[in-house]
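**Student:** how would this look folded up:
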Amino acid sequence: MKVLILHQHFRTPVAGGAIRSYYLAKSLVDRGIETVIITGTNDKMYRKENLEGIEVHSLPIAYDNSFGFALRSFSFLKYVRKSVLLASTIPNVDVCYAISTPLTVGLAALRLKKKLNLKYIFEVGDLWPDAPVQMRIVKNYLFAQMLYRLERKIYEGADSIVALSTPIKIAIEKKISRKRIHIIPNIADCDFYKPTAKNTTSERRLGTEGKFVVSYIGALGMANGLDYFIECANASRKANLPVHFILSGEGAMLNHLKYSAQKLNLNNISITGFVNREMVKEIMSISDAAFVCYKNVPILETGSPNKYFDALAAGKLIIVNFGGWIKEEIEKTQCGVSVDPHHPTDFVKKVEPFIHDHKKLEAFQRASRNLAEEKYDRRKLSDQFANIFLKR
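**Tutor:** Okay, here's the model as predicted:
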C-alpha cells in the first residue's frame, strides 16, 4: 500500500513544533506502508528527501505565524495548486490523507479525487471556518458562507474523517450524516517526555531557582489569548507568590506580549520566543505546571492542543482557562485545575495550594503521567491510526 499525506505544515522532531504528522507517517512506515508527504517550506528551492523511510517533498511556499489574513490565504492557495501538480506525478498512490488546518488542504484532496480518482481521508484538528468566524477574523457573510460550503464539500467527498476530539466529531456529525468518523487525539510521546527531577543547571540558566514554575510552550497567536497569561504573572507578583512564568513559542502576538510584560515591569516572567524540541524538554523538566491557554471563544474548546499532551507525558500539573472536554478530563482525573478566564486572581487562588502542599502537587503530576500512558501514548494511537489503512 502507498499513502500520500498532504500537510502544509509538516515538522520533524529536529525542527520542533507540532510533529503529529511525523508520528502518523512514521507509524505507517513502521508497518510496511509506503508513505509520501507533500509539505511547504520557507526555503526558496524544492527539496526531496528520505526521512526515516518517509519520502518528503517540500515545496517552496512561504508561511509564517505572523502573516496576516491576505498573506496566509495566498500561501494556502499556492499550496493547493502546487501540491496537486506534484501529487499528479507520484505513481501508484492508493489513498490520500489530508491534514487540516488549513481547510484548503481538503480542497487539494478534492481536486486529486476528481483528477486521479484518488480516495482521501480528511483529518480535522480545528473546526474551520467556525473558528475564524467566531473570532471575527472572517466578518464577511458571503465569504463565510463560501467557506462553509467548501467545508461541507470536503467532508462529503472524504472516504472517512479523523477527528482529534469527541466534540469535533459531534460538530461534524451535525453538518453531514452517514460518514465514518474516527477519533484519534493528539499524541503523548511518553518516551521523549518523562517526569524528572529539576535540573539545577537549567534552573540557574533560566533564573527559576526556588520558584514554582508555570510554563506555556506553543503558538503565540490571537486564538491563544495570552494576555491572560501576562495578567496571571502580574496577579502573582501582587500576591507575592514565588511563581516564575515561562512563555515560549512563535506567532503574531510575540512582540505584543513582550511589550505588555515590559510595560508592567514584570520580573517574574521569561519570554524566550521559539525553542526547539530539546529546549522544550528542558523547560518542561524545570516546570511544575503547564498552562494551556485560549481566548474566551466557545469553538476553541473543541481543539486538541499539542502542548496539553506534551505536558501530560512530562507529568505536569495542567492549568487551563477555558471550558470543554479538556477541563472536564483534568478535573475528572485530578491532574489539573481550571481558572476563571475573566479574573487572573483566580489563578492565584487555584495555584497557591500546590505551592504550599508538595504532596498534592506530586499527586496531580502523577495523575497527568498516568493519563498520558493509559490514553494518549504514542504506541497505542499509532496502532489505531495504522489500522485505518490496514483494514481498508
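
**Student:** going forward, measure contacts and count neighbours with C-alpha atoms only.
**Tutor:** Noted.

**Student:** that's a strand at residue 318, yeah?
**Tutor:** Yes. The assignment for residue 318 is a strand, going by DSSP: H, G, I helix; E, B strand; the rest coil.

**Student:** Now do the contacts for the residue lying closest to it once chain neighbours are set aside.
**Tutor:** Nearest non-adjacent residue to residue 318, counting by C-alpha to C-alpha, 6 or more residues apart in numbering: residue 336, 4.2 Å away. By C-alpha atoms under 8 Å, 6 or more residues apart in numbering, residue 336 lies in contact with 317-320, 330, 364, 368.

**Student:** how about a cut-off of 10 Å?
**Tutor:** Contacts for residue 336 were tallied using C-alpha atoms under 10 Å, 6 or more residues apart in numbering; they are 289-291, 312, 316-320, 326-330, 350-351, 361, 364-365, 367-368.

**Student:** need the contact list for residue 243.
**Tutor:** Taking C-alpha under 10 Å, 6+ apart as the test, what residue 243 contacts is 208, 210-214, 233, 236-237, 268-269, 288, 348, 351-352, 355.

**Student:** number of nearby residues for the closest residue to it other than its chain neighbours?
**Tutor:** The spatially closest residue to residue 243, leaving aside those adjacent along the chain, is residue 212, at 4.6 Å (C-alpha to C-alpha, 6+ apart). Residues near residue 212, counting by other C-alpha atoms under 10 Å, number 20.

**Student:** Residue 212 and residue 242 touch, don't they?
**Tutor:** Yes. The criterion here is C-alpha atoms under 10 Å, and residue 212 meets it with residue 242 at 6.1 Å.

**Student:** I have a second one here; can you model it like the first so I can compare?
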Amino acid sequence: MNIWIFNHYAVGPNSSGGTRHYDLSKELVKKGHSVTIFASSFNHQMLREEHLLQSRSKYKESNYDGVKFIWIKTTPYKKNDHRRVSNMLSYSDKALKIAKRQSEQPDIVIGSLVHPFAAYTGYRVAKHFNSIFYFEERDLWPQTLIDLGKLSEKNPMIFVLGKMESFLFNKAKRTIVLFDKAVGYVESKGIAREKVLYLPNGFDTGRTANALSPASEVSSVFDQLSNQTVAIYTGAHGKANNLDVILNAAKTIRKKEIPVSFVLIGNGPEKERLMKRAFDENIQNVYFLDPVKKEMIPELLKRADVGLLPLSNSPVFKWGISPNKLFDYMGASLPVLLLCDLDGTPVELANGGKVIKNNFEEEMVAFFETTEKDDLIKLGANAREYVEENHAWEKLALKLEEKMTEDLHTKSM
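**Tutor:** All right, here's what the predicted structure looks like:
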C-alpha cells in the first residue's frame, strides 16, 4: 500500500528531533509498503534551516532506508511568536499544493497533530485523492493547552481548536493516540472505541548497531566522569521540562560528596538561564552539552548509568505518557528516574527504575545514596526487556499494518 504522512516536525537520520515516523516507516517499508513523509526543511529542534539552505527551491526529495521525505521550505523562526505561526501556516499551505501535484496516489493518509493545521492538511489531501484518512493526535489539543495553563477554557482559540479536533475525529477512519489512557479521552468525545488505535512511541532495537561516535568535545566530558555515576537527560530545555529539580538535587548531592554527575544534552529557551544558575550557585556536577544527532545518542547513553525524565506536574499526564527519550533510555538498558504523578507508567510496569511522585529532590538524592551499581544494572536490564516486548518498532508497525489492511479491504468491498 502507499502511505503518506503529514508531520511538520518529522526528521530523518543524522538529525536532531523526534524520529517516530521515520522509525515506523522503515519497518513498513521492510514489509513492502511505500511511505512518503511530508515535513518542514526547517528543523524545529535546532531552530535552523537544515535541507534547503541557500536554495531557491520550494521543496526537495530525499530517501533514507527506502522512506521518501519531501522537505518543504517554510518560514524560519527563533521563538514562539507570530513567525512560528507563519511557519505552521506556510507548511500547511505548501504541503497541500505539493501533495496535489504528486503523480502517485496514496491509499492511506496520516495527518499528525504536531499542530492542528498539519493534521487538517492530511485530511484535505486524503479527501482530494479519495484516500483513507487517519488522524494522529499526538498531543490532546486543545486540552493540553488548558492543562498546561497556556490558555483558559474561555479563550476563543480553545473553542476554535476544539471544533477542529472534533471535525478531525469525525472525518478520520481511525484516530491514533500515543497514550494508553487517551483512548478514553477520544471516546469521551463521542468516538467509538474501535476507531481508536493506541500506538505509542517505540524503540529501534537495531539503533545501537548503527550508532555514530560523538564528537571529541562531547566524549571528553564523559571521559572526565569515568569514576562517577552519570545521570543523563536528553531533550528540550523548556519550562515544561522541569530541569530545575535536577539542579536542585545535583546541588545537594555535591554538598553530600556523593560521586554522581549530571549531563544535560539539548537546547531550548530555558538553557541559558539554567547554565547561569549552575554557575552562580557553583553547581559543578552538572554539565550542559549542545544537541547531537539522534544516531549519537545510543553511544552517549552507553556511557551513562541512569536516565532522567522530570516531567512537570500537570493534569495533562493523566492520559498517560510516551516520550521518545523514555524509550531511548530504557532501550539502552538505563534505569529511569521519572518524576510523574501517574500510575502504570512503563518504568513502573517494567520495574525499570523509580517513579517519584513528589519530593523529587529528596527522593533523587536518596536513590543515589542507597542504590548500588549492580542494582542499576538489574533495573536497566528490566527496562530493556520491557521495551523489546512492548515498544519495538517492528511490533508497532505490524499493529498499524493490520489495521490499514483491514480498512483497505473494507473500502474495496
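
**Student:** What does the TM-score come to for these two?
**Tutor:** For this chain pair, the superposition-based TM-score is 0.91 by TM-score structural alignment, normalised by the length of structure 1; 384 aligned residues with a C-alpha RMSD of 2.3 Å.

**Student:** rewinding a little: most neighbours out of the contacts of residue 243 of structure 1, which is it?
**Tutor:** Ranking those using other C-alpha under 10 Å puts residue 233 first, with 28 neighbours.

**Student:** Assumed that one was part of a helix.
**Tutor:** Yes. Assessed by three-state DSSP, residue 233 of structure 1 belongs to a helix.

**Student:** all helices for the stretch 251-400 of structure 2, in order.
**Tutor:** Here the stretch 251-400 of structure 2 has its helices, by DSSP state H, counting those that start in this stretch, at 271-280, 297-302, 324-331, 346-350, 360-370, 373-390, 393-412.

**Student:** Please identify the deepest-packed of the ones you listed.
**Tutor:** helix 324-331 (a mean of 25; mean count of other C-alpha atoms under 10 Å).

**Student:** so can I have TSV of the helices of the stretch 251-400 of structure 2 showing distance to residue 244 of structure 2?
**Tutor:** Converted to TSV, these look like this (distance: least, C-alpha to C-alpha, whole Å):
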stretch	distance to residue 244 of structure 2
helix 271-280	7
helix 297-302	21
helix 324-331	18
helix 346-350	22
helix 360-370	10
helix 373-390	24
helix 393-412	33
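
**Student:** Quick check: neighbours shared by residue 212 and residue 242 of structure 1?
**Tutor:** With contacts taken as C-alpha under 10 Å, 6+ apart, the residues that reach both residue 212 of structure 1 and residue 242 are 352, 355.

**Student:** residue contacts, residue 393 of structure 2?
**Tutor:** Listed by C-alpha under 10 Å, 6+ apart, the contact set of residue 393 of structure 2 reads 20, 23-28, 200-206, 387, 399.

**Student:** let's see it at 8 Å
**Tutor:** Applying C-alpha under 8 Å, 6+ apart, the residues near residue 393 of structure 2 are 23-24, 27, 202-205.

**Student:** From residue 10 of structure 2, how far off is it?
**Tutor:** For residue 393 of structure 2, the distance to residue 10 of structure 2 equals 16 Å [C-alpha to C-alpha, to the nearest Å].

**Student:** What of residue 59 of structure 2?
**Tutor:** Residue 59 of structure 2 sits 15 Å away from residue 10 of structure 2, going by C-alpha to C-alpha.

**Student:** More neighbours: which of these two?
**Tutor:** Between residue 59 of structure 2 and residue 10, counting by other C-alpha under 10 Å, residue 10 is the more crowded of the two (25 against 20).

**Student:** Apart from its chain neighbours, what residue comes closest to the more buried one?
**Tutor:** residue 39 is the one closest to residue 10 of structure 2 (C-alpha to C-alpha, 6+ apart), at 5.6 Å.

**Student:** try residue 320 of structure 2
**Tutor:** Looking at residue 320 of structure 2 with C-alpha to C-alpha, 6+ apart, the closest residue is residue 179, at 4.8 Å.

**Student:** before we move on, the earlier item: can you tell which of the helices of the stretch 251-400 of structure 2 is closest to residue 183 of structure 2?
**Tutor:** Among these, helix 393-412 comes nearest to residue 183 of structure 2, with 15.6 Å by C-alpha to C-alpha.

**Student:** how far off helix 373-390 does that closest one point, in degrees?
**Tutor:** Relative orientation of helix 393-412 of structure 2 and helix 373-390, computed by axes from the mean of the first three to the mean of the last three C-alpha atoms, to 10 degrees: 20 degrees.

**Student:** which residues in the stretch 51-200 of structure 2 form strands?
**Tutor:** For the stretch 51-200 of structure 2, the strands defined by DSSP state E, counting those that start in this stretch cover 59-64, 67-72, 108-112, 132-137, 174-177, 196-198.

**Student:** Fine, thanks again, bye for now.
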